[in-house]
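# build the 3D model from these lines:
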Amino acid sequence: MATSHAASAQDSGTPVEELKEQAEAASAATEQLILPIPLSNPTLGTGLAVAIVRIYEPENAGKPWITGAGAMYTSNDDRAIAGFHSMALDQDRFRFSVLGGYASLPLRFYGVGADAGDRGLAINIQQDVLGGRVEGLARVGHNFYAGVRFRVQNVKTRIRTDPDEPSAIDIPPVELRSTIVSAGPSIILDRTDAPFNPRNGLLVEAHWMLGLPFLGSDFGHSAATASANLYRALNDRTGLAGRVSVCAAGREAPYYDLCNYGQSNDLRGYLNGQYRDRASWAAQVELRQHLWRRIGGVAFAGIGGIAPSLGRVGDTTLLPAGGVGLRYQLSKQYGINARVDLAFGKNSHAIYFAVGEAF
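Modelled structure (predicted):
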């Protein structure tokens, strides 16, 4: 699906008709959504998020801008509020994004490593996170962008498990109340045909963050992520999407900044954080089918694993996943879908409600 742009008004002979056509074109290029989003997944539980999102394309932008805010509450007593903005300038020569928010999350900590995840034993923790991220990119080649990402994150963790209950799972005291300040290079290769729901193209991203103790960070570790998404339309109604991703975290990384299997929907069907270590990888493929009017369906499958380091990824136990889902098109203008997915992982399953594709 091609990216939508505001159309220029044609010369219709009178100023009134020309202004009318310009107004209609501007309206067609703007989408404002107020979205009540049901939530159900193994990390958050069941609840509701409400988001207000405005998608628009100023003159000479070259790519839609997105501004939004949202709040969330779930049956697990998860609470969050956030705001974000992303934009392009000078015919998509420059890209800029900013996001920030606060979340209070009752979670379960299983420990670090594949064996800890397989045991399925955990302690209950309360994690309060306040932070934000800023990223600026410039086009340095054909569809290639490079820039800098900056992140600040303050995390307070309280262990909620009964202190008299014996447990071999522990979190170092220095990680219970800490701050991460990090920055590093970001690169993006964007050869997709649409910003929100591509049918053809390639999207590659890589980010390498370095802790900055001289700016107040409690940790000086590095953290890197990379991913590649490939999209291919088989016909007008059917398409394929594939994704591979990898993560690596330095040895000094706190428990909450390790590679969490299941983060960023890599892969669906796993509790985010049950399997965590200093390295992870995942590969998945999704078949996307238009069914009727605004309704579509998907089937997906994937596999991955975690490891103490990238050099030991080949020795990890494989963690497979798969499932099916339904789609409802919220915006014909930009191809934005609401989705519900039923996913199965290793000894686990989950239902996901969300807006936008998993990748």
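# from here on, just use CA atoms for contacts and neighbour counts.
Will do.
# next up, the contacts around the nearest residue in space to A223 that is not next to it in sequence.
Nearest residue to A223, sequence neighbours excluded (C-alpha to C-alpha, 6 or more residues apart in numbering): A249, at 4.4 Å. A249 is in contact with 221-224, 257-259, 278-279, counting by C-alpha atoms under 8 Å, 6 or more residues apart in numbering.
# now, of those, which are buried?
Buried residues within those, counting neighbours by 16 or more other C-alpha atoms under 10 Å: 221-224, 257-259, 278-279.
# which members of those residues occur in strands, if any?
Using DSSP state E, the members of the buried ones among the contacts of A249 that fall within strands are 222-224, 259, 279.
# going by distance to W65, which of those residues wins?
Nearest to W65 among those, counting by C-alpha to C-alpha, is A224 at 26.8 Å.
# hmm, that closest one is touching A206, no?
Yes - using C-alpha atoms under 8 Å, A224 makes contact with A206 at a distance of 7.4 Å.
# what's the lengthiest strand in the chain packed up against?
In the chain, taking DSSP E as the definition, the longest strand is strand 123-141. If contacts are counted by 3 or more C-alpha pairs under 8 Å, 6 or more residues apart in numbering; DSSP states H and E, strand 123-141 sits against strand 94-109, strand 144-159.
# want to put them side by side, so please do this one too:
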Amino acid sequence: MQKILPVIVFLFCSSFVWSQEKPKDTIAPAEKAKRFDLTIMPYLSYNRNLDFMFGAIPMAMYRAKKEDTISPKSLSGLAAIYTTNKSYFISFFNKLYFNEDSWRVQFFALAGNVNSQFYMDDIDAPDFYDYGTKMTRISVGVDRKIIPHFYGGINYAYSHYNTVYEDDVQPQSVSHTNALQYNLLYDTRNAIYYPTHGEKIKLRWINFPEWFGNDLSANKILTEYNKYLPIRNGKDVLAARFAGTFGLGNIAFEQQVHIGGKDIRGYSEGKYRGDGIMALQTEYRYNFNDKMGVVGFAGLATMYGSDTENFNWKAYPGAGVGYRYKAFKSVKFNIGLDAAVGKDDWGVYFRIGEAF
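Below you'll find the model as predicted:
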């Protein structure tokens, strides 16, 4: 990996040297007639679970209604990713902002095959065991502004899983879920894609009721609080985040969460898996010119509901650094690469937008 990582970073950086940008999250007068801003990004990453990952992500940023200059620009994209452990993902994502940011609509669809691993210690040979999950996920949601900065909304999500475990350590499972998600959002950020000041507070209740076609009833409560502070006369940003996922009821294996991802980078093995996670994180975003920047971050997480009792309510630190590059000409929207270390683990992450 020490030989591969510099090559990844070089390819990542060199693939964007042709891009141009404007210094602020606005459109220059000469570009106002241009409704669509298109970009195609290569995807290069690595972690200890999925191994080397590569693919392509074409994206378009545009105004849903040309004369609506108050709403943030909408974003649509397609991602096709393949990994050297023979996993693959194809997804489509869409975020629409319209009617002077009174309505926010999201759509997401994913199909793929994930070859991953999990840790078991309640058997004769405690160790990591592989599993493969063929999955399909579709979600659609809408949020409506109730009063300035405050939104409420609802989402529907369908998921189908077919999971096979190595050495039959668990029986094969085929399941599907239908989820209703109720959202409350307080948002004072000055920009959606790269805020330099303001707050984002979000509360989500995800319900899996039996009457809606689920085998067992379950609930998840997701909370997040993001704070953004301008530093160095607004050139840089200090960002802080608390995130909590709380599983209640009969949480299926595929519905569990694991320490890792954007909330506590540095964990990629999938070892620490359970019903709920809480994480604190801070990040400094240093912009050394209008096109590029670097970040440094550190955080601490804990968890509960793990099948391995010794994992519950322990402290899991993570820290690392990253590189950022502006993907679109007219809007501050970064892509990047992060490297982080955690407790007996590490990870490399390709970033579409900021971590939070």
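# fetch the TM-score of the aligned pair.
Between these two chains, after superposing, the TM-score reads 0.85 (TM-score structural alignment, normalised by the length of the second structure); 324 aligned residues with a C-alpha RMSD of 2.3 Å.
# just to revisit the earlier point, would TSV of the helices and strands packed on strand 123-141 of the first structure with distance to I303 of the first structure be doable?
TSV is the format used below for those (distance: least, C-alpha to C-alpha, whole Å):
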stretch	distance to I303 of the first structure
strand 94-109	23
strand 144-159	29
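# now for those strands, which one comes closest to G305 of the first structure?
For G305 of the first structure, the closest of these is strand 94-109, at 18.1 Å, according to C-alpha to C-alpha.
# how near is L5 of the second structure to S268 of the second structure?
16 Å (C-alpha to C-alpha, to the nearest Å).
# ditto for F92 of the second structure
Distance of F92 of the second structure to S268 of the second structure, given as C-alpha to C-alpha: 24 Å.
# do R204 of the second structure as well
From R204 of the second structure to S268 of the second structure the distance is 25 Å (C-alpha to C-alpha).
# of the two, who's got more company?
Applying other C-alpha atoms under 10 Å to R204 of the second structure and S268 shows that S268 carries more neighbours, namely 25 against 20.
# and the more buried one, what is it in contact with?
Applying C-alpha under 8 Å, 6+ apart to S268 of the second structure gives the contacts 47-49, 260-261, 345-347.
# by neighbours, which of those wins?
In terms of neighbour count, G260 stands highest of the contacts of S268 of the second structure at 24 neighbours, by other C-alpha under 10 Å.
# spatially nearest residue to that residue, not counting backbone neighbours?
Using C-alpha to C-alpha, 6+ apart and skipping the chain neighbours, the partner closest in space to G260 of the second structure is Y267 (4.7 Å).
# same check on E283 of the second structure?
Nearest to E283 of the second structure is F297, by C-alpha to C-alpha, 6+ apart, at 4.2 Å.
# repeat that for Y102 of the first structure.
Closest residue to Y102 of the first structure apart from its sequence neighbours, by C-alpha to C-alpha, 6+ apart: L130 at 4.5 Å.
# alignment lookup: that neighbour to the second structure.
Using TM-score structural alignment as the criterion, L130 of the first structure maps onto T136 of the second structure.
# go on, H349 of the first structure?
In the second structure, H349 of the first structure lands on W346 (TM-score structural alignment).
# check contacts around its match.
Contact analysis of W346 of the second structure by C-alpha under 8 Å, 6+ apart lists 47-48, 265-268, 339-340.
# name the element it belongs to?
Following DSSP states H and E, one finds W346 of the second structure within strand 345-352.
# tell me the secondary structure at the residue nearest the centre of the second structure.
Residue closest to the mean C-alpha point of the second structure, counted by C-alpha atoms, centre = their mean, is K262 at 6.0 Å. Put simply, K262 of the second structure is coil when judged by DSSP: H, G, I helix; E, B strand; the rest coil.
# where does the spatially closest residue to it that is not a sequence neighbour land in three-state SS?
Distance criterion C-alpha to C-alpha, 6+ apart; nearest residue to K262 of the second structure, sequence neighbours excluded, is A355 at 5.4 Å. Following three-state DSSP, A355 of the second structure is assigned to coil.
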